[in-house]
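Asks: Quick one, fold the following:
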Amino acid sequence: MAYDRIRPFPNPDAFEFPELRALASVWQEKKDQLEDDGAYKEFIKKLQREWAIETGIIERLYTWDRGVTEVLIEQGIESSLISHRGGVSQQDAEHIQALINDHLGIVEGLFGYIKGEEPLTEYFIRGLQAQFTAHQDYTDAVTESGDLIRVALVKGEYKTLPNNPRRPDGVTHAYCPPELTKEEMENLVRFYREAEPIYSPEVKSAWLHHRFTQIHPFQDGNGRVARALASLVFLREGLFPLVVRESDRKEYIGSLEEADAGDLSNLVAFFARRQRDAILKALGLEQQVQQSKYADQIISSALELLKLRFTREKQKVFVVYEHADKLFAIVESKFKNIVATLDGQLRLLTPPHRQKYRARTNAASNTAAHRHYFQKQIVDTAKHFDYYANFDQHRSWVRITLATDQEFDYVVAFHGYGPGDSGILAASAFTYLKAPREDGGTEFVSLHPAATDLFQFNYIEPYDSTQKRFAEWLESSLAIALAEWKRLLQV
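Replies: Predicted structure coming up:
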């Protein structure tokens, strides 16, 4: 397999993520209120710790379960915690702590580097690799005969020998030959600088990450440097470092392999989703901090100012509730059409002497008396996707029931995302069975999310864009729900 020279950026219109554009705009409106707040600083500190830990796990420099990572994020990078929780010797734990602290110093440095608005340079990239490998003196290499050997690691300098890995299928993957590395790195920096003012951050980040890994200019540390460069792109846009978790490995590696074949789209989409998740967490924090600030203003008797600001915010974010009503109507209409077709078919399939099989649908808008149904299922589904379901301002749902020998329900619900009235709403979908109880009632069992990802929408994204995304999400959700119904019929 021959090395393929790096290519410039694709067509700027090839990738569209209006959801991320809108969320980033919401965040830019809010972030100035938070930057000096202690809760936000703690949020950034924990995000930096997670980045520092996970970038080493992805490279297999150390490994443990997610619980250890969460303890270190909360309590700090301490060798005693690594040894106790990670099940390694104290000596190994101290070495791992040094590696993670090297990573931590880099991500902290990225936050500082962007303030100087310095252009990307080869010198800066070489410096990143030297920092990443400060406590790493050796790396593994494979001889021409296939033997694995340990060699001294050169830091901050481009490779002088090939570093082409052999895949499990026996095919050798060709990175840039050493004699072309300097030229290709110059091309990388030049292409990036030319494209920097034109492209969205998720495209720039994915392109820079992939093209850098395509070159693989160093003996070791290439993956860590690539994720640092990707993070730098987002930080320059006022966003957050790119955290790639161990649980992301399959999708991450697969997207990089697709980019090797010329398709960058899935890597861009993966980076966009990771950034979306970080923004949503930050916006949730903003609401908590803002509530505290409101309390301070009330105590200081600034009630009139608070009232005026609240009114302005309400006017601005109210449009998201209009969007929710329109999406609710789409689901209600679709479910009625499904039931109109399916109910008759199920009735014809009813075995003799059985209660009629049937399909039915019902719904509750935000003003309906029974809109409070399914709270537990919605909360459990929200926990699955790691967010807080807020019912204060909006809650509505639409349900399909498929009654055969058992009753199967599929529900799409709309509600607030995170605390407060942020102008961000979520749609969740789930399925469950109604099982008879001994006392004659029924209970919900076999609860499953009926979507692979959270659907959120906000007051900045145009409705046409939201509606297009939602239509795709709903089709996917419906397929998941019906597949679960079919599976349960076979049990």
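Asks: Every contact and neighbour count from this point should use C-alpha atoms.
Replies: Will do.
Asks: From the chain's centroid, how far away is the longest helix anywhere in the chain?
Replies: Of all the segments of type helix in the chain, defined by DSSP state H, the longest one is helix 265-299. Taking C-alpha atoms, centre = their mean, to the nearest Å, one finds helix 265-299 lying 13 Å from the centre of the chain it belongs to.
Asks: I'd like the distance from the next helix or strand after it to the chain centre, please.
Replies: With elements assigned by DSSP states H and E, the helix or strand that comes after helix 265-299 is helix 303-317. When C-alpha coordinates are averaged (C-alpha atoms, centre = their mean), helix 303-317 and its chain have centres 32 Å apart.
Asks: on that earlier part again, what is the longest helix of the chain packed up against?
Replies: Identification of packing neighbours for helix 265-299 by 3 or more C-alpha pairs under 8 Å, 6 or more residues apart in numbering; DSSP states H and E yields helix 18-31, helix 38-58, helix 201-215, helix 249-260, helix 303-317.
Asks: Could you point out which of these sits nearest residue 195?
Replies: Of all these, helix 201-215 sits nearest to residue 195, with 7.8 Å by C-alpha to C-alpha.
Asks: outside of that closest one, which residues touch it?
Replies: Contact partners of helix 201-215, identified using C-alpha atoms under 8 Å, 6 or more residues apart in numbering, comprise 6-7, 9, 15, 175-176, 181, 184-185, 188, 192, 195-196, 222-223, 226-227, 229-231, 233-234, 237, 256, 259-260, 264, 267-269, 271-272.
Asks: In PyMOL, select just the buried ones from these.
Replies: Selecting only the buried members of these in PyMOL, with burial defined as 16 or more other C-alpha atoms under 10 Å, works like this:
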select buried, resi 6+9+15+175+176+181+184+185+188+192+222+223+226+227+229+230+231+233+234+256+259+264+267+268+269+271+272
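Asks: Second input sequence below; structure requested for side-by-side comparison:
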Amino acid sequence: MSEKRIPWHPVEPVPHLNGEIATRLASVDALQVAWKAVQASASPEEVEASLKRRLRRHAIETGIIERLYDMSWGVTEALVAEGLTTEVASAEGEVSEATLSVVKDQFEALAFLVEWARTDQELSIHFIRELHTLIVRHQPHYEARDQFGRTVRVPLVPGAWKTLDNTITRSDGAVIECTPPVQVDSEMQRLVALYAETAGAHPLIRAAWLHHRFIQIHPFPDGNGRVARALTLLALQRGQYAPIAVDRLQRTEYIAALDEANDGDLRALVRFFARIEEKALRAELQAPLTPVPESAGAVAVARAYASRLKAREVENQELKAQKATELAGALHTRLTHFMENTAHQVQEAFREFDSSAFANIDNATPPNPRAKYWHGQLVHAARLADFYANLGEGSWWVRLHLRLRGNLLRFITTIQKVGRGETGVLALTVFAEVLSSDAENGPPTPLYRVFEHPHVPDSVTLIYTDDAETRWEDIHQVVDTALSTAISRFSEDLA
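Replies: Reported below is the predicted structural model:
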């Protein structure tokens, strides 16, 4: 059977997106306001350090996405936190000098893009070629196929358009024909011109459109994916959003969103970028104040902290806290009802296998003292989701227990405040663990946590201005999917 081929077509303008996309972007924008308040209270050095950490993560992950190299989570976190140095790489013992050179090139290209974005210059062909040159500086060759279908190594000229046809093979086996070499220059000129016309569009829509249309052209022999992901940061930087990084765990979802864009629907890619932008913004709300050196003197220290603490104050802070509490309460009610129904149905299903199977739920909300239960579990889930959980007053949690054949599945879903102080930001996370519940041997003994890297469930970011009914669909989907995964893992281990 012959393969399905999708012919190339000229770059199309930004489509009009509204409805649920507009609602999702409004939620991102509300979170951006809280993030910018934190940025305003930090020193320029703190802001720059945070930016560089995010660029280092992007630089590492973009090569992993392309399978140029592999790197463990531990090494990745060390390089992100401490810097892309030979000392860190050699200490971890996994990263070769050649790999580190590639990562550094990708980081320097991103730093170049950020500096360029701070100017008033418009996107240009020259800039895109320069970006490619920086990214592939230490990549002398790329793999191609000759006329006999054999894989050959071909010299890679940085910044030069392709001279051979290239294609993209989708997961379903379909082959997408990219822009022919003879049309590349005109299509790239069209891409730049159309991007300039999108100035009034939301930065996340601009980012998704530019990313996909660039991939559609595939103007270089190699490095197109890395350039496309770098260009994604352009609209975000200009719009004062946090830089994002598509990581190895999101590769499948990322490619699926690109496939939908190739089929003419950009919405999945916009939603995908919106989710990782929310995560990036939310993570920054955890950042504590960096101590002022005591050597500066008591008065200098006092003035510095007074200024920064004053900057953290937000107008109508009490109203923001009240609205966030009302939103959390309304969603907690829905969660409790959903979990009660689910627990009953799960219990009935498993009693066909084990007549003693039992499922029940419990829940609590602030200011009830029980709202402070599960502190360790919730901190762990927040760390996996990359944010600071503010559990000073507790959280809005619902706990499901499923007892089956001497073992216990504990599934906790919770809504908690994010960041230090009243940011008006909430997050829903889930935690699941399996315990031995044999009563003859005392209290339940933890056996394992269900969710760990690289299998981390989605979380949902909420803003005090959100509507509970509108956001319930997102929450329901995350909780139902995570609970399904937890029950499946629990059941498989009993088989």
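Asks: Same question for the longest helix of structure 1: list its buried residues.
Replies: Residues of helix 265-299 of structure 1 classed as buried under the neighbour-count rule (16+ other C-alpha under 10 Å) are 265-280, 282-287, 289-290.
Asks: still on that earlier bit, out of the contacts of helix 201-215 of structure 1, which are inside strands?
Replies: When DSSP state E defines the strands, the subset of those inside them is empty.
Asks: Okay, and which of the contacts of helix 201-215 of structure 1 map to helices?
Replies: Secondary structure from DSSP H places 181, 184-185, 188, 192, 195, 222-223, 226-227, 229-231, 233-234, 256, 259-260, 267-269, 271-272 of those in helices.
Asks: quick one: what's aligned to residue 417 of structure 1 in structure 2?
Replies: Taking TM-score structural alignment, residue 417 of structure 1 has residue 418 as its aligned residue in structure 2.
Asks: try residue 50 of structure 1
Replies: The criterion is TM-score structural alignment: under it, residue 50 of structure 1 has residue 57 as its aligned partner in structure 2.
Asks: who's in contact with that match?
Replies: If a contact means C-alpha under 8 Å, 6+ apart, then residue 57 of structure 2 has 76, 80, 245 as its contacts.
Asks: same thing but 6 Å
Replies: Neighbouring residues of residue 57 of structure 2 by C-alpha atoms under 6 Å, 6 or more residues apart in numbering: residue 80.
Asks: Near the match of residue 417 of structure 1, how many other residues are there?
Replies: For residue 418 of structure 2, the tally of surrounding residues (other C-alpha atoms under 10 Å) stands at 27.
Asks: go on, residue 7 of structure 2?
Replies: Here the number of neighbours of residue 7 of structure 2 (other C-alpha under 10 Å) works out to 11.
Asks: my guess is it meets residue 177, correct?
Replies: Yes: shown here, residue 7 of structure 2 and residue 177 form a contact pair, counting by C-alpha atoms under 6 Å, at 5.2 Å.
Asks: Spatially nearest residue to the one residue sitting closest to the centre of structure 2 (excluding sequence neighbours)?
Replies: By C-alpha atoms, centre = their mean, structure 2 has its centre lying nearest to residue 276, at 2.8 Å. Distances taken as C-alpha to C-alpha, 6 or more residues apart in numbering put residue 244 closest to residue 276 of structure 2, at 6.5 Å, once the chain neighbours are dropped.
Asks: if I've got this straight, the one you found is in a strand?
Replies: No: when classified by DSSP: H, G, I helix; E, B strand; the rest coil, residue 244 of structure 2 is found to be coil rather than part of a strand.
Asks: Count the residues that sit near it.
Replies: Neighbours around residue 244 of structure 2, by other C-alpha under 10 Å: 24.
Asks: Looking at the alignment, what corresponds to it in structure 1?
Replies: Structural alignment places residue 244 of structure 2 opposite residue 242 in structure 1 (criterion: TM-score structural alignment).
Asks: That match is in contact with residue 231, isn't it?
Replies: Yes: the pair residue 242 of structure 1 and residue 231 qualifies as a contact (C-alpha under 6 Å) at a distance of 4.8 Å.
Asks: residues in contact with stretch 467-483 of structure 2?
Replies: By C-alpha under 6 Å, 6+ apart, the residues outside stretch 467-483 of structure 2 that reach it are residue 331.
Asks: Swap in 10 Å and give it another go.
Replies: Under the criterion C-alpha atoms under 10 Å, 6 or more residues apart in numbering, residues 20, 23-24, 27, 326-332, 334-335, 338-339, 342, 400, 411-414, 428-432, 450-451, 456-462, 484-486, 488-489 lie in contact with stretch 467-483 of structure 2.
Asks: Quick check on those: which are buried?
Replies: If you count burial by 16+ other C-alpha under 10 Å, the buried members of the contacts of stretch 467-483 of structure 2 come out as 24, 27, 327-329, 331-332, 334-335, 339, 342, 400, 411-414, 428-432, 450-451, 456-462, 485-486.
Asks: Now go through the residues you listed and say which are in strands.
Replies: Secondary structure from DSSP E places 400, 411-414, 428-432, 460-462 of those in strands.
Asks: out of those, who's nearest residue 374 of structure 2?
Replies: Using C-alpha to C-alpha, residue 412 comes nearest to residue 374 of structure 2 of those, at 8.5 Å.
Asks: Against residue 472 of structure 2, how distant is that closest one?
Replies: Plainly put, residue 412 of structure 2 is 17 Å away from residue 472 of structure 2 if you go by C-alpha to C-alpha, to the nearest Å.
Asks: now swap in residue 458 of structure 2 and tell me
Replies: Residue 458 of structure 2 is 14 Å from residue 472 of structure 2, where distance means C-alpha to C-alpha.
Asks: Run through the strands of the stretch 51-200 of structure 1 in chain order.
Replies: Assigned by DSSP state E, counting those that start in this stretch, the stretch 51-200 of structure 1 shows strands spanning 138-142, 148-152.
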